[in-house]
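Asks: Build the 3D model from these lines:
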Amino acid sequence: MNHNNDISAAELLQRLKNQEVLNLLDVREHIEYHTRNIGGQNIPVGKLAGQLNQLPYNLNDEIIVICSAGLRSETAQSILEQNGYQNVRNVTGGLLAIEKIQSL
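Replies: I've put the predicted structure just below:
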């Protein structure tokens, strides 16, 4: 696994603040996503392998995967990498890390 490609919550927030257009994939369950999210496409990690054909990304696009704490997105990162996606970045600490920064 190549985890030196991960993205920190602080870097992600900065890029969102700069209004960059990001390929953000939220792999939490739909109910969690609808409770709170920072945007992006929502495909629960358990359904990801079966829905890869619905992803609008090219294999070399940067894809940023996020979940609550970073564990499910790590699994999603592996699934994507096994299917040929070459630039998948996991948000370290997930939404919890983002909320910690935002509440400072």
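Asks: okay, CA-based contacts and neighbour counts for the rest of this
Replies: Noted.
Asks: Spell out, range by range, the helices that occur in this protein.
Replies: Taking DSSP state H to define them, one finds helices in the chain at 9-17, 30-35, 45-48, 71-82, 94-102.
Asks: For the comparison step, fold the sequence that follows:
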Amino acid sequence: MDTILPSEIKERLDRGEQLAIVDVREDEEVAAGIIPGAKHIPLAQLPDRLSEIPQVEELILVCRSGNRSGRAISFLEAQGYKGLKNMTGGMLEWED
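Replies: Sure thing, here's the model as predicted:
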């Protein structure tokens, strides 16, 4: 599984890069903060909301610690998605 560090994402966003990020945490977790520009789709809703997930060269998945986003990647790979990356450490490692 490909991974990306929170610091790498932050640097790229700071440079003005447009990143495709899907946050698979629950509503109450996202209420505490989300990466700017990320799309929120809770893990359990992924199968019903596939049409909202872009088929792009690089898609970054985020959760609290990296566990649920890893499960999301496994699911999306089975649906034919490519270029998936898991943000290591999840939002626990994200610094505003």
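Asks: returning to that earlier point: can you tell me which of the helices of the first structure comes nearest to Glu62 of the first structure?
Replies: Set against Glu62 of the first structure and scored by Cα to Cα, the helices of the first structure come closest in helix 71-82, at 11.4 Å.
Asks: Just list what the closest one packs against, helices and strands only.
Replies: helix 45-48, strand 62-66, strand 87-92 (3 or more Cα pairs under 8 Å, 6 or more residues apart in numbering; DSSP states H and E).
Asks: Identify whichever of these lies nearest to Gln14 of the first structure.
Replies: So among these, strand 87-92 is nearest, using Cα to Cα, at 13.0 Å.
Asks: Now do the closest one: which range of the second structure does it align onto?
Replies: With TM-score structural alignment applied, strand 87-92 of the first structure matches the range 83-88 in the second structure.
Asks: Show me the contact partners of the matching stretch.
Replies: 1-6, 56-63, 65-66, 69-70, 73, 77 (Cα atoms under 8 Å, 6 or more residues apart in numbering).
Asks: Of all residues in the first structure, which one is nearest the centre?
Replies: Val65 (1.4 Å; Cα atoms, centre = their mean).
Asks: who's in contact with that one?
Replies: So Val65 of the first structure contacts 24-27, 73-74, 76-77, 88-91 (Cα under 8 Å, 6+ apart).
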